[in-house]
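# Structure, please.
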Amino acid sequence: MFRAKIFVLLRRPPNLATVFNRQCSSTNENNDVRVRFAPSPTGFVHLGGLRTALFNYLFARKHQGKFILRIEDTDRERIVPGSLESILDVLRWSNIQPDEGPEELGGSYGPYIQSKRTELYHEMIEKLLTTSDSVYRCFCTTKRLELLRREALKNRETPRYDNRCRSLTNEEIQKNLSENVPFTVRLKLQPGPMTINDLIYGSVTYDLSRIEGDPILMKSDGLPTYHFANVVDDYHMSITHILRGVEWLVSTPKHLMLYDAFGWPRPKYAHLPLIVNRDGSKLSKRHDHIRLSTYRNQGYYPEVIINYLTQLGGGFGQLNTANCDKIYSMDELVDAFDLKSVNQNNCKIDLEKIHQLNRLYMKNLIENDPNRIRNDLIEILQKNQEKFQTSLQFDNDYFDKILQWNLERIYSINDLIQEDFLFLWSQPKLTWLNDSSSFDSKQQIQQTLHSTINLLQQIEDFNDKDIILKQLRKLNENELSMKFNLYMKLLRLSLTNLTKGPPVAESIMLLGKNRTIQYLRNAIDYVQSNK
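Model (predicted):
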């Protein structure tokens, strides 16, 4: 029973509340800025979550404060194994480094995982039960609560608790406790409007008592709800500013009531505008385009994602209006960040903008840091070795030529291992002879390819596609007995195994003389072996 759990925990030394209060008063006596990113380990990190982390990080750096990572895992049923590791990995990849947090991050305000702080929550709820009339025990059964919910839905009303246990007498409470009746602890919502002074949305007023029943703070299994653990941790970790999504704005009055019930100073709140789809609809976890892993796996650079997020909802003054096609460094973003310029309107995801920014950044890397993009491409090729028929060996000049040529054709370097570009790294397995009815005979195909090889061996300049195309036209007119478009089709099939793709002369220019000739010889062998 919940009561028994509290009874035991309150007698375990040391007293965590005392320890945490001592930390708060001694380590943040100057009221230095402290912010936190507090995700739940319930799945993948999405764009909205990363933006929250980024804005907290930038705010901390802007004000020489601390950025804390806290894991809110009290909803045990929804935990996804590996989520904590994924969160830490995403922050490292994004270059958003917490000053304090779980695992190797450490810090003097830990533990930084809520499931390891349950003793503190029990002490704090017991403190409210014994020193304040702002909370009460609720002995309502699950069955009764379900009946309330069904009745509300039947009447087309929003389900809400009817606050029945608010009016229990002390005798009734003691009787239930003596009989070990399970209970939760609820917060008494204060009647009347409460105004929030938000740093982004200004003065916002809610009267929760008109639309909600008293919320649960501590569940009957002894675990706190989000609202309670959130407030207790923010206070004991000396959080001064809370930057989070606007969907939590309506919950803020509950949190302020808890601060007041404890007699704690309130932090400052800044709620970030909602990110929505381009058509204005809400984001869903079913949508791949909100997953960080989608962009990461497709070869998008973290600098691109970070810069794109700064364009969702303002907050960066002139950087949001000056040159939206420039990739700014983290230091530049820190200098420009200002909560006062964050918009209140919803922010629409623009996938095309992300694509264009990544293309722009690749161009920047080719010009200023070719080793990085070259090494990234090599790593991708090595990871996808199974796609290629032969081992891959190329010099830096070849990598640079391929990257330069493809800048206007691709959005990420991962595109270079898609089917249309596999021939650049290794000749694909040839299968086109099954559909060679356009050609007169296999003998014609072989003779045409032999003639082409002889021609290519005589061309000295392979860096000019126009010269290559001119020579191919001349060969076709003087020696070959097929239409030019059919000749181009044969060469494309022989080099790429594709019916459509890059212009043939450009493909030859990219592959170079030796590789092109080898591909054509392989095609001749392929035709000969398929009798």
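# drop to CA atoms for contacts and neighbour counts, all remaining ones
Noted.
# And residue 492, how close does it get to residue 474?
Counting by Cα to Cα, to the nearest Å, the gap from residue 492 to residue 474 is 18 Å.
# What of residue 337?
In terms of Cα to Cα, residue 337 sits 61 Å off from residue 474.
# ok, the two, which is more surrounded?
More neighbours surround residue 337 than the other of residue 337 and residue 474, with 22 against 12 (other Cα atoms under 10 Å).
# here's the other one to compare against:
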Amino acid sequence: MLLQLRLLSRQTGPWKRYLSTPARVRFAPSPTGQLHLGGLRTALFNYLLAKKTGGQFILRIEDTDQTRYVEGAVENLVKALNWAGIPHDEGPEKEGPHSPYYQSQRTELYRDHAKKLVESGHAYQCFCTPERLARVRESRQKQGNYIAYDKHCSYLSDEEIKENVDQNLPFTVRLRTPYEGTTEHKDLVYGSINFSNKTIDDTILIKSDGYPTYHLANVVDDHLMEVTHVLRGEEWLSSTPKHILLYKALGWKPPLFAHLPLLLNPDGSKLSKRSGDVHVEQYIAKGYLPEAIDNFVALLGWNPNTSDSVFTVEELIEQFDIKDINHSGAVVDHQKLDWINKHHILKRAETPEGLNSLVDILKPFVNKSYHQLEGTQQAYRLSNEYLAQVIDTIKERIRNISDIPSLCSYYFENPDYASADALALKKKLKKPALDLISNDEFKEKLSTIEPFEATTIKPWLYALSETNGLNPNHVMMALRYKVTGSRVGAGVAETIQVLGRETVMERLN
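Below you'll find the model as predicted:
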């Protein structure tokens, strides 16, 4: 019944505004480090909604907590979003009508609004020391009351407040939360939710250092920047009633809210660094394609109304609808990411331009592993033309471009016949097939094939196998061993073509 009520509530009310309004949305990260996978999903969903409705996507930097600021974080953030194909319409480097887009540059604005809230009685100055707050919190927790503050300073008289101010006592500004009643929130993902006001703390709006908290700054900025929809992580759902009360206190209409499900590890725990890669920069460093990462994170909690799983960003914009977002946690499955990445590799490789872009991704990985080839007769193996051929032959067998240097080392150096992989392959060889490719007549005929291409080499090998009464697969396996020393690879004839006549003959000898 609860699920039915939620689904029913998502067809009326705020949904009418959602379906008919060009969305002005924002992604508002803190510059505290690298872009988290969950942050990328939040940015992507906001971007998709803006483009689907003909709206704007704003990037705003929430840097009021200067103690957590990381040098270069904003530049890296913008770089990661641009890599992912999620450019902002307004924000750092793209100043718009609502600049500045750094909250640290808007502090006077927040203080002015906090002052108005105090004057209207919707907020108050709190002079409690950290020691008193700790004692109150501990005492209330022992009593089973998890509202951390006891509203002590909300009862101060005007004379007491003036005396404290005259003594220059440090203070915070707190929102005066009503104790009775409920605060209703109609979420575009979770439906209608009621919060008892007894469970909502008197939120700090201005800290004792004069800087705003997230709660005040983001409400003021969202209103002044004319944000219509707020898509953010589920962890902010419990803060939403505080924000709604703050909007009411300021006399403003709240935007529409949609809270996105948590990202989970395969064991059901919240995604964390302990589970492996959680930052976008880590996926960039591993050679994943941006469209594959976008495709992957879009499917974390969102189900398109189609059986397809592979989408370009343009297709995601066309398919995206908030009502298709789930409110259950989404498991980050790296095997699925690899599968999606493989399909995007194949899609790119369909055109010369796409294949060249894959070469650009592959080249740094090859240069890192085989830099010793520079300045030698083998330097051609680092060329764009050669690498394009390598990708074209192996694209069906890989899930990531960065796999090529390690999985296909035979394209760049002589095989290691003493490796475990080579020895395992050797055990499977049939002696008649190995004898055939080892005799001089076979080598002489192979060396004279014209053109030295897969389309001529492959039928010749099959015909030769039939003439000698051998299974062609056995001959191909023996050739693979001699030429690559590896069980993993593209078709044997295609591999021979890429390696070239001289290299193949050297290895056969």
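# which residue in structure 1 lines up with residue 299 of structure 2?
The equivalent of residue 299 of structure 2 in structure 1 is residue 311 (alignment by TM-score structural alignment).
# and the gap between the corresponding residue of structure 2 for residue 376 of structure 1 and residue 410 of structure 2?
Matched by TM-score structural alignment, residue 376 of structure 1 corresponds to residue 358 in structure 2. According to Cα to Cα, residue 358 of structure 2 stands 19 Å off from residue 410 of structure 2.
# So residue 519 of structure 1 sits against residue 491, correct?
No. Using Cα atoms under 8 Å, residue 519 of structure 1 is not in contact with residue 491; the gap is 9.9 Å.
# neighbour-wise, which of those two wins?
The neighbour count for residue 519 of structure 1 versus residue 491, taken as other Cα under 10 Å, is higher for residue 491 (25 against 21).
# Walking through structure 1, point out its strands one by one.
In structure 1, the segments counted as strands under DSSP state E are 34-37, 66-69, 135-138, 184-187, 194-198, 202-206, 216-218, 241-245, 268-272, 275-276, 347-348.
# could you dump these to TSV with distance to residue 467 of structure 1 and mean neighbour count?
Listed next are the strands of structure 1 as TSV, based on distance: least, Cα to Cα, whole Å; neighbours: other Cα atoms under 10 Å:
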stretch	distance to residue 467 of structure 1	mean neighbour count
strand 34-37	59	25
strand 66-69	59	24
strand 135-138	84	23
strand 184-187	81	23
strand 194-198	66	16
strand 202-206	66	14
strand 216-218	77	23
strand 241-245	58	20
strand 268-272	57	22
strand 275-276	51	21
strand 347-348	47	19
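# can you tell which of those strands is closest to residue 288 of structure 1?
Among these, the nearest to residue 288 of structure 1 by Cα to Cα is strand 275-276 (13.4 Å).
# which residues of structure 2 does that closest one align to?
Counting by TM-score structural alignment, strand 275-276 of structure 1 lines up with residues 263-264 of structure 2.
# And that stretch against structure 1, how far off on average?
In the superposition with structure 1, the average deviation recorded for stretch 263-264 of structure 2 is 2.2 Å (mean Cα distance after the TM-score superposition for structure 1).
# quick one: contacts of that stretch?
Identification of contacts with stretch 263-264 of structure 2 by Cα atoms under 8 Å, 6 or more residues apart in numbering yields 38, 270, 271, 300, 329, 330, 331, 332.
# Next, find the distance separating the fifth one from residue 234 of structure 2.
What that stands for is residue 329 of structure 2. 9 Å.
# Any idea how many residues pack against the residue lying closest to residue 295 of structure 2 once chain neighbours are set aside?
The shortest distance from residue 295 of structure 2 to any residue other than its chain neighbours is 5.9 Å, reached at residue 311 (Cα to Cα, 6 or more residues apart in numbering). Residues lying near residue 311 of structure 2 (other Cα under 10 Å) number 20.
# which one in structure 1 is aligned with residue 311 of structure 2?
Residue 311 of structure 2 maps onto residue 327 in structure 1, by TM-score structural alignment.
# thought that match was touching residue 363?
No. Using Cα under 8 Å, residue 327 of structure 1 makes no contact with residue 363, being 11.2 Å away.
# quick check: longest helix of structure 1.
Taking DSSP state H as the criterion, structure 1 has its longest helix at helix 504-529.
# and that one, what other elements does it pack with?
Contacting helix 504-529 of structure 1 under the criterion 3 or more Cα pairs under 8 Å, 6 or more residues apart in numbering; DSSP states H and E are the following elements: helix 442-458, helix 465-478, helix 484-496.
# Now with 10 Å, please.
With contacts defined as 3 or more Cα pairs under 10 Å, 6 or more residues apart in numbering; DSSP states H and E, the secondary structure elements packing on helix 504-529 of structure 1 are helix 396-406, helix 442-458, helix 465-478, helix 484-496.
# What mean distance separates the shortest one from the matching residues in structure 2?
Its aligned residues in structure 2 lie a mean 4.1 Å from helix 396-406 of structure 1 after superposition (mean Cα distance after the TM-score superposition for structure 1).
# Give me the helices and strands touching that helix, please.
Other elements packing on helix 396-406 of structure 1 under the criterion 3+ Cα pairs under 10 Å, 6+ apart are helix 351-368, helix 370-383, helix 504-529.
# can you redo the ones you listed as a markdown table with distance to residue 117 of structure 1?
A markdown table is the format used below for these (distance: least, Cα to Cα, whole Å):
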| stretch | distance to residue 117 of structure 1 |
| --- | --- |
| helix 351-368 | 40 |
| helix 370-383 | 41 |
| helix 504-529 | 60 |
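# To residue 427 of structure 1, which of the ones you listed lies closest?
Across these, the minimum distance to residue 427 of structure 1, taken as Cα to Cα, is reached by helix 504-529, at 6.5 Å.
# Please work out which of the helices and strands packed on helix 504-529 of structure 1 is packed deepest.
The highest mean neighbour count among those, using mean count of other Cα atoms under 10 Å, belongs to helix 484-496: a mean of 21.
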